[in-house]
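A.B. asks: here is a sequence together with a model predicted from it:
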Amino acid sequence: MKSIQQPRSLVAIIALLTVVVACGTSLSLRKKLECHRGCYCSLFKRERVVMRCSLFNLTGKPLPTPPKQSKNLNTSIYLENGTIPALLHNTLSEYSHYRIVILSLKNNTIRNIYKHAFSRMRYLQTLDLSENFIAEDILKESFYGIAMTPIKELNISSMNLTNVSDDFFEHLENITNVRLTFRNNTSEFPRDALQGLRHLTDLDFGGNRLKAINLGNASFPSLQTLSFDNNHFYEFPNLCSSSIFPNLKHLSIQWNGMRYLDRNYYSCLKNLTNFYLNGNLFPELKSNQFSMLPYIYKITLSYVGCAMHTIERAVFNNSALKQIFFRKNRIWFREAEIDMRVFEGCPSLELLNLNDNVFQVTTEIEFNTLFGDLTNLKTLVMGGNGLQSIPQVITRKLTSIKSLALYRNSISDLKPNTFENMTKLKKLFLANNEISTIDKQSLPKDLKQFEMFGNPLSCTCDMMWFVDWMRKDPETFGFHKTPQNKVLYNCSSPVIVKGVQLLDLKMSEISCLMDQDVKIITLTFSTLLTVFLVTGAVMYRYRWHIRYLIYMVRYSQRQEVDTADYEYDAFVAYSAPDRHWVIRNMLPVLEGKENFKLCVHDRDFEVGKLIVDNIVDAIEASRKIIIVLSNSFAQSDWCRFELNLIQRHVLENGQRLLVVVMLEEIDTRHMTKAMRAMLQTTTYLMWGEEEYARKAFFNRLRMLLRSPTRNAGKRRLSV
């Protein structure tokens, strides 16, 4: 017991040290500072100070003083959700002595701001005035002092600015590289007011009530990021009426409920790299929807599937495209109007997210059409797709993938060497599937991250290697991030360990080896039983062949030289259905006209004698053997047995003894190996109903039956 407890103690010590190190790291990243009463101050990485204050009332009182470290370090101050009636000319004067780069005055009931209130803040880069109800003319004048700061980001959202004047931003016209957030529930785009901000680089105009925009001859030459999220556009706004956004790189028009996506309205955005279209109601996506964007890098078209009924071929056709997010659309990728070549023309695609679409009935051929050309793909996400197995095209062709996510599916089995071609795979996510056991050979080598929780794991000895791996390398399974997640790695079977966490599972190598011995013994007896049953079945199946061998042993002791006269010129072997043909066609010619003596079993076999003995005696007493071959002959077990006896006799006495008559073409289903060999090595006569065919048939048959000296009865066995 002592030897067992020591490793556990070691694990506990390592876990404790991990917690200590983690806490120490956290403390080194964040340190609490002495702060103004009612506020919380901290130091991050010894290079940035943060002060947060809320629910305060500063009516007639000075603003909270930052920590002394703020004089030498960049400082962020958040004075939010309190009461600051006004910002007078000296309200912020104390802050001029500190390196304040971020100042948030959000939701403080501010109604008045003095013109020069911010003019002394020499380091201010981000200012948030949102959720204060400041009159337009007062706010406009406050921009005068803001323009004297190195401002880079200004938020004036939720301030009831529904209709601003054309000169609203006149004091900010000379500032450069600024981001403006303007979410004010306005229904009209302030084109003329914003046009004065020619150096504006980022504009967030989401959360308004725009249904359309009229840009006229406006121009925003410096704008790189534009957002119209959460407006009321019915169709995509025309951004190409003139050269309005020549340098736009990021465009977001999400959650507008748009029904129409006209490529001509954004085709002019030649520098666009990121295009966000989530949450709209497009009924269709057309071919080459984005092909005109030469530098496009990322497209998101998620949450758009509830109204979509048509997806054409090569929608995303663009050699520059690197990332596609097409998730949460619930699209059935097998419907008639959904073209499986939707990703055709994307040779550079590296990331594809298809979460929560439906591939439950998609075939391997269709998967190959969908993914076959995406050979540069590095990340593929297919969670919640109804997959019952991993599509083969992924594991065989998409060998550049580094991260593969297949969680929330119905995958139940990982076959050995499943990922043998995916040599670059480092992250594999298979959580919440139906996998019970994992073969060590089925996983790729050198996995850095592997998630398997939420599967009905069978905690048998076959999983011992997996448990050892989890204990040895818990970081691979994410335990270092959220240790409590280990409860999701529970045993589902056998019943005795159901609900037990894998890391708490007690399995020893000795007990598993004992189980292995039992398995070997069971397997051995099962194998012997199987061999016995199979042998019996084979003997029954080939009982005629065995019987043939027995009779061959009985007649194997024959003399090498046969000196007796032959009783018959030929023995005729035929099936019962062909008896009429033998009597009507063959006997009248060969016996009536040609005076050959034939042995036919209906007439010449000795009554009371075993049929097998009759056959053997008839063969021995005949100079030639005629086989009348037909489909009925090929299907008869007795005829097959008779054929085996004849072929053995022919092998011993020479191929010249055999004459094959083909009454009809033999169906390949009835052809045995013996018949096929006989037809390949023996020239046969084909019966025909025409008069000339009959004459030719009997002429050849007569020549084959005629001996060099008609009545010569002695012959040598040719072995």
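C.D. replies: Ah, there it is. Residues are numbered from 1 along each chain as shown.

A.B. asks: for the rest of this, base every contact and every neighbour count on C-alpha atoms.
C.D. replies: Noted.

A.B. asks: and residue 91, helix, strand or coil?
C.D. replies: Classification of residue 91 using DSSP: H, G, I helix; E, B strand; the rest coil returns coil.

A.B. asks: is it in contact with residue 65, as I believe?
C.D. replies: No - at 11.7 Å, residue 91 does not count as touching residue 65 under the criterion of CA atoms under 8 Å.

A.B. asks: how many residues are close by residue 177?
C.D. replies: The local packing count at residue 177 equals 18, with neighbours defined by other CA atoms under 10 Å.

A.B. asks: go on, residue 496?
C.D. replies: 10.

A.B. asks: so where do the strands sit in the stretch 351-500 of the chain?
C.D. replies: Along the stretch 351-500 of the chain, the segments classed as strands by DSSP state E, counting those that start in this stretch run 351-353, 379-381, 403-405, 427-429, 449-451, 457-458, 491-493.

A.B. asks: of all the ones you listed, which lies closest to residue 480?
C.D. replies: strand 449-451 (11.5 Å; CA to CA).

A.B. asks: ok, and what's touching the closest one?
C.D. replies: 426-431, 475-478 (CA atoms under 8 Å, 6 or more residues apart in numbering).

A.B. asks: and stretch 424-441, what's buried?
C.D. replies: 424-440 (16 or more other CA atoms under 10 Å).

A.B. asks: what about it, how long is it end to end?
C.D. replies: This stretch, stretch 424-441, spans 16 Å end to end (CA to CA, to the nearest Å).

A.B. asks: go on, stretch 161-174?
C.D. replies: 22 Å.

A.B. asks: still on that earlier bit, what is the nearest of the contacts of strand 449-451 to residue 646?
C.D. replies: Residue 646 lies nearest to residue 430 out of the contacts of strand 449-451, by CA to CA, at 65.0 Å.

A.B. asks: which residues touch that closest one?
C.D. replies: 405-408, 450-453.

A.B. asks: any chance of those residues in CSV, with distance to residue 601 and neighbour count too?
C.D. replies: Formatted as CSV, the contacts of residue 430 follow (distance: CA to CA, whole Å; neighbours: other CA atoms under 10 Å):
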residue, distance to residue 601, neighbour count
405, 76, 19
406, 73, 24
407, 74, 26
408, 74, 22
450, 77, 22
451, 78, 17
452, 75, 18
453, 77, 21
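
A.B. asks: below is an additional structure, to be compared with the one above:
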Amino acid sequence: MDLFIYRIIAIVYITLILSLNGENQPSKCVCYKPNSEHDKERPADNKCEIINHIIGELKFQDFDEHCVKGLETVIFVNTSIHKIEEGFFSNFTKMISLNMSQNQNIGPGIKDALYRINKKLEILKLDNITMNDEILLEIHTLALFPPSLHTLSLRENKLTTFPMQWIQQLTNLTSLDLSQSIHFRHIEVHDVNKSLPLTNLSVAFTGFFLKTLFKNESGDCVLPSLAYFNLERTFVNVSTIDVPDNCFQNLTHLIIKHSIFEDGLYRNSFRYLKNLKWLSLSETFNIYQLPVMNMSLKGLEMNNLQFNFYPSSQNLHIFGNLSSLEHLEIQSLNPGNWSDSSMSDLLSPLQNLKYLDASNNNLSFMPTVISTMSKLETLILSNNSIGVWHSIISGSQHTHLRTILLQNNEIEFVDVRYLPQNVTKLDLSGNPFLCTCDLVPFLIWVKENHLYTATLIKEWGTHYFCALPWNMRNLSLVKFNPKPTDCQPFNKYVITAMVLCCFMVLIVFVTNVVVCYKERTKKHNLKIRYKMKV
């Protein structure tokens, strides 16, 4: 019996794997003959897309010769290609984009794919095809990269070094992606005899170590136009770029998330990157001082820094020069012991802020300085201990506010009078709501705005619960339906009449007490006089 069950499970598992690989699924390519029966009703277009479909060998005979001549975009992703007929793409005369990624068995066969390829090709993606230094050298030697390329992606391969002189002939190449190749270490520029047009360069998730400038033997900058540089999860020597002639004068986006600063980060770091618009320092290591940026930054990410962020005079003024900042992320910096005035000193210069994420900071209050940020569009303060927030966020002050995320705080009720009218996304899930009459206006507001299935409040029935009173603990707010009489306010005339009645009863009672006292006193005095006469 156990063996029978095991076989059934094995058959189901294999069936699922085959379905995920798409072995029996038709491709989205009219020109591919094995699937022509599936696609004969669909008109031909300029795109051939075959993903998760086992091909094995690319051959001329499997494709319609006249059909492929009109293709502009060709995608063969995860198709188990291990062999390519030489000059296969020579008939794809209009092809401008080719993606051969996730075909780990191609190896040296990629040369056959590039042989006599369309000289107008603009985008080439060869991710995870086990390309190594030797294969790249052969491609360079045979000049197989079309000179028209402007985007080249070689992610997740086995490269260790990339000599920039090998792409000198690609005068239109503006984007190069070498990320996720764990053995990658070096970019060689010494032999480059002219500046390259690259504007985007990524070496993220590699063993790359930035410790020298991109200068050739003559001392000229090889990448003077570089605007976007992704160094996520690499090694960075910050002093390399902290010089006036750092070759990054046009850099606008610098991504250094989860990287290690080999020589540390200091107060004056990045001061020579005058045109920087976006800087990501999240989860970085070896921070000795937070840098004071003297530039017109638009976006700054400082999430979960490995740094003791206490309210010193230096830390309070790190944003002092960032009046143009529009996007700020400061997750998990833990300023929970800061006072409201300290938070105001930190954030008050940011009056143009549109996006603020200060989640996971153990904040027990919403900083009052937020009330002055009239341009704010997105506010994220999730996973804190905030209880009171209505007086800081209001419709009159925050007319641009669209997104409010306050999940997992200490919010007990919601005063809908202070909710900005233009909010399109509101998340208050995971808060300990006090299910009393004070919460009823919020429930009515939700129902009147038809928000049970809308995007404004998500997971209304599964993530909104009562915390108190105890007899309603863990009760979904969907099921909290108090009777109208339970929350009906008293009539003021009735209350006045009751007070007057109580007051009159009190007067009568006091009068009776006084009269009784006087009678008893009078009787007592008469008894004394009578005894004295006797």
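C.D. replies: Yep, it's here. Remember, it's a predicted structure, so these values are computed and weren't measured experimentally.

A.B. asks: that older thread, can I get the strands of the stretch 351-500 of structure 1 in CSV with distance to residue 694 of structure 1?
C.D. replies: Shown next, in CSV, are these (distance: least, CA to CA, whole Å):
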stretch, distance to residue 694 of structure 1
strand 351-353, 75
strand 379-381, 74
strand 403-405, 74
strand 427-429, 76
strand 449-451, 80
strand 457-458, 75
strand 491-493, 77
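
A.B. asks: between the ones you listed, which gets nearest to residue 188 of structure 1?
C.D. replies: Using CA to CA, the strands of the stretch 351-500 of structure 1 put strand 351-353 closest to residue 188 of structure 1, at 35.5 Å.

A.B. asks: corresponding residues in structure 2 for the closest one?
C.D. replies: Using TM-score structural alignment, strand 351-353 of structure 1 lines up with residues 327-329 of structure 2.

A.B. asks: give me the distance from the matching stretch to the chain's centre.
C.D. replies: What separates the centre of stretch 327-329 of structure 2 from the centre of its chain is 11 Å, taken as CA atoms, centre = their mean, to the nearest Å.

A.B. asks: then stretch 124-143 of structure 1?
C.D. replies: That offset, for stretch 124-143 of structure 1, works out to 51 Å (CA atoms, centre = their mean).

A.B. asks: what of stretch 520-528 of structure 1?
C.D. replies: When distances are taken as CA atoms, centre = their mean, stretch 520-528 of structure 1 is centred 38 Å away from the chain's centroid.

A.B. asks: swap in stretch 367-383 of structure 2?
C.D. replies: 17 Å.

A.B. asks: pull the residues that contact that stretch.
C.D. replies: Contacts of stretch 367-383 of structure 2 (CA under 8 Å, 6+ apart): 340, 343-344, 347-348, 350-362, 392-393, 397-409.

A.B. asks: nearest spatial neighbour of residue 212 of structure 2, skipping sequence neighbours?
C.D. replies: With sequence-adjacent residues excluded and distances taken as CA to CA, 6 or more residues apart in numbering, residue 212 of structure 2 is closest to residue 240, at 6.0 Å.

A.B. asks: do residue 349 of structure 1 as well
C.D. replies: residue 322 (4.2 Å).

A.B. asks: what's the match for the one you found in structure 2?
C.D. replies: Aligned partner of residue 322 of structure 1 by TM-score structural alignment: residue 298.

A.B. asks: isn't that match up against residue 323?
C.D. replies: No - in this structure residue 298 of structure 2 lies outside contact range of residue 323 using CA under 8 Å: 9.1 Å.

A.B. asks: these two: who's more crowded?
C.D. replies: Using other CA under 10 Å, the more surrounded residue of residue 298 of structure 2 and residue 323 is residue 298, with 21 against 17.

A.B. asks: residue contacts, the more buried one?
C.D. replies: Residue 298 of structure 2 neighbours (CA under 8 Å, 6+ apart): 277-278, 324-327.

A.B. asks: can we see that at 6 Å?
C.D. replies: Shown in contact with residue 298 of structure 2 (CA atoms under 6 Å, 6 or more residues apart in numbering): 277-278, 325-326.

A.B. asks: going by distance to residue 185 of structure 2, which of these wins?
C.D. replies: When these are ranked by distance to residue 185 of structure 2 (CA to CA), residue 278 comes first, at 25.1 Å.

A.B. asks: map the closest one onto structure 1.
C.D. replies: Aligning on TM-score structural alignment places residue 278 of structure 2 opposite residue 298 in structure 1.

A.B. asks: gap between residue 505 of structure 2 and residue 512 of structure 2?
C.D. replies: Counting by CA to CA, the gap from residue 505 of structure 2 to residue 512 of structure 2 is 11 Å.

A.B. asks: if we can go back for a sec, how about the residue nearest to residue 212 of structure 2, what's its partner in structure 1?
C.D. replies: So, by TM-score structural alignment, residue 240 of structure 2 is matched to residue 262.

A.B. asks: what separation do you get for its match and residue 376 of structure 1?
C.D. replies: 29 Å.

A.B. asks: those two - which one has more neighbours?
C.D. replies: residue 376 (18 against 15).

A.B. asks: ok, residue 232 of structure 2 - contacts?
C.D. replies: Taking CA under 6 Å, 6+ apart, one finds 204, 255-257, 259 in contact with residue 232 of structure 2.

A.B. asks: out of these, which are buried?
C.D. replies: Among these, those classed as buried by 16+ other CA under 10 Å are 204, 255-257, 259.

A.B. asks: show me which of those residues is closest to residue 134 of structure 2.
C.D. replies: When those are ranked by distance to residue 134 of structure 2 (CA to CA), residue 204 comes first, at 22.1 Å.

A.B. asks: which parts of the stretch 1-150 of structure 1 are helices?
C.D. replies: Taking DSSP state H, counting those that start in this stretch, the helices of the stretch 1-150 of structure 1 run over residues 2-29, 136-146.
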